[in-house]
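**Q** missing the sequence, but the structure's below:
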């Protein structure tokens, strides 16, 4: 039997491209994981990772006008008065804080569930945010 050499070449290329595409996309994407005391454990990878990155979100922080209620105290030097405390309302005007940064890594604790994204062909992992249940 004489087979078509171009058909064999096309079939071989098709199989090879499919294999490489599956390999390239297999290590890319978002995955859930858990912060441990010594690293990050991804749900789809059996080993803990000690070397991972955490997203930091720089930007302009805009705070609306708001009121907070608290206690205000006054200490006197008189032995008869001691200190005086009273409930007080504190009003804060709307403001913007330039060069603010949300540092996600500083707030992560062991046991926290996180969303991580593989980058650089799956060689590196970046923790994007902490995830919580939508029921509460």
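**A** Sure thing, it's come through. Everything numeric in this text was worked out from a predicted model, so none of it was measured.

**Q** C-alpha from now on. contacts and neighbour counts both.
**A** OK.

**Q** show me how far stretch 46-53 is from its chain's centre.
**A** 15 Å (CA atoms, centre = their mean, to the nearest Å).

**Q** likewise for stretch 46-57?
**A** With CA atoms, centre = their mean, you get 10 Å for stretch 46-57.

**Q** any idea how far apart the tips of that stretch sit?
**A** 29 Å (CA to CA, to the nearest Å).

**Q** what does stretch 98-113 give?
**A** End residues of stretch 98-113 are separated by 30 Å (CA to CA).

**Q** ditto for stretch 103-113
**A** Rule used - CA to CA; the end-to-end distance of stretch 103-113 is 17 Å.

**Q** so which bits of it are buried?
**A** 108, 113 (16 or more other CA atoms under 10 Å).

**Q** show me the contact partners of it.
**A** 32-37, 54-57, 129-132 (CA atoms under 8 Å, 6 or more residues apart in numbering).

**Q** how about a cut-off of 6 Å?
**A** Stretch 103-113 is contacted by residues 33-37, 54, 56, 130-131 when judged by CA atoms under 6 Å, 6 or more residues apart in numbering.

**Q** and here's the other structure:
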């Protein structure tokens, strides 16, 4: 029985393309994990990453108009104070996510460099709490 050579070629190319795509995307993508006392444990990988990266977000911080109210004690008397702040912008600010993470925190991480490196993008929390 003679098979169609073009059909065989198409089938072979399709299988090869699928294999190459799986290899290219394998180990890449977003995954949940947990910060540990010694590193990062991803939910879908059995080993802990002790060498991982954390996103740092440089930018411009915009603060809305706000009033801060509080109390203080002065010479034995309790005084209520209030401070009004105008809307403002602070240039050259940087959110350093890594300094706010502690063991037990759940995080969203992304694999990069063909899955060889991991970058923690943000902390995740329960939406009901």
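**A** It's in. Remember, predicted model here, so these are calculated numbers, not experimental data.

**Q** sitting in strands, which of the contacts of stretch 103-113 of the first structure do you find?
**A** Counting by DSSP state E, the contacts of stretch 103-113 of the first structure place 33-35, 54, 56, 130 in strands.

**Q** generate a PyMOL selection restricted to the buried subset of those.
**A** Buried subset of those, written as a PyMOL selection, criterion 16+ other CA under 10 Å:
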select buried, resi 33+34+35+54+130
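
**Q** need the ones in strands among the contacts of stretch 103-113 of the first structure in JSON lines with distance to residue 27 of the first structure, can you?
**A** Output for those, formatted as JSON lines (distance: CA to CA, whole Å):
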{"residue": "33", "distance to residue 27 of the first structure": "15"}
{"residue": "34", "distance to residue 27 of the first structure": "18"}
{"residue": "35", "distance to residue 27 of the first structure": "20"}
{"residue": "54", "distance to residue 27 of the first structure": "18"}
{"residue": "56", "distance to residue 27 of the first structure": "23"}
{"residue": "130", "distance to residue 27 of the first structure": "21"}
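
**Q** which of the ones in strands among the contacts of stretch 103-113 of the first structure lies closest to residue 16 of the first structure?
**A** residue 33 (32.0 Å; CA to CA).

**Q** isn't that closest one right up against residue 117?
**A** No - counting by CA atoms under 6 Å, residue 33 of the first structure does not reach residue 117; the two are 10.1 Å apart.

**Q** read off where stretch 103-120 of the second structure ends up in the first structure.
**A** Alignment of stretch 103-120 of the second structure against the first structure: residues 110-127, by TM-score structural alignment.

**Q** quick check: which element contains residue 18 of the first structure?
**A** helix 5-26 (DSSP states H and E).

**Q** superposed on the second structure, what's the mean shift for that helix?
**A** Superposed on the second structure, helix 5-26 of the first structure shows a mean distance of 2.6 Å to its aligned residues (mean CA distance after the TM-score superposition for the first structure).

**Q** packing partners of that helix?
**A** Taking 3 or more CA pairs under 6 Å, 6 or more residues apart in numbering; DSSP states H and E as contact, there are no helices or strands that helix 5-26 of the first structure lies on.

**Q** about what we covered before: determine which two of the contacts of stretch 103-113 of the first structure are furthest apart.
**A** Counting by CA to CA, the most remote pair of these is 37 and 56, 20.3 Å apart.

**Q** picking up where we left off before, and the contacts of stretch 103-113 of the first structure as CSV, adding distance to residue 106 of the first structure?
**A** Converted to CSV, the contacts of stretch 103-113 of the first structure look like this (distance: CA to CA, whole Å):
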residue, distance to residue 106 of the first structure
33, 17
34, 15
35, 12
36, 14
37, 14
54, 10
56, 10
130, 12
131, 15
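
**Q** from those, pick the one nearest residue 25 of the first structure.
**A** Minimum distance to residue 25 of the first structure across the contacts of stretch 103-113 of the first structure is 19.0 Å, recorded for residue 33 (CA to CA).
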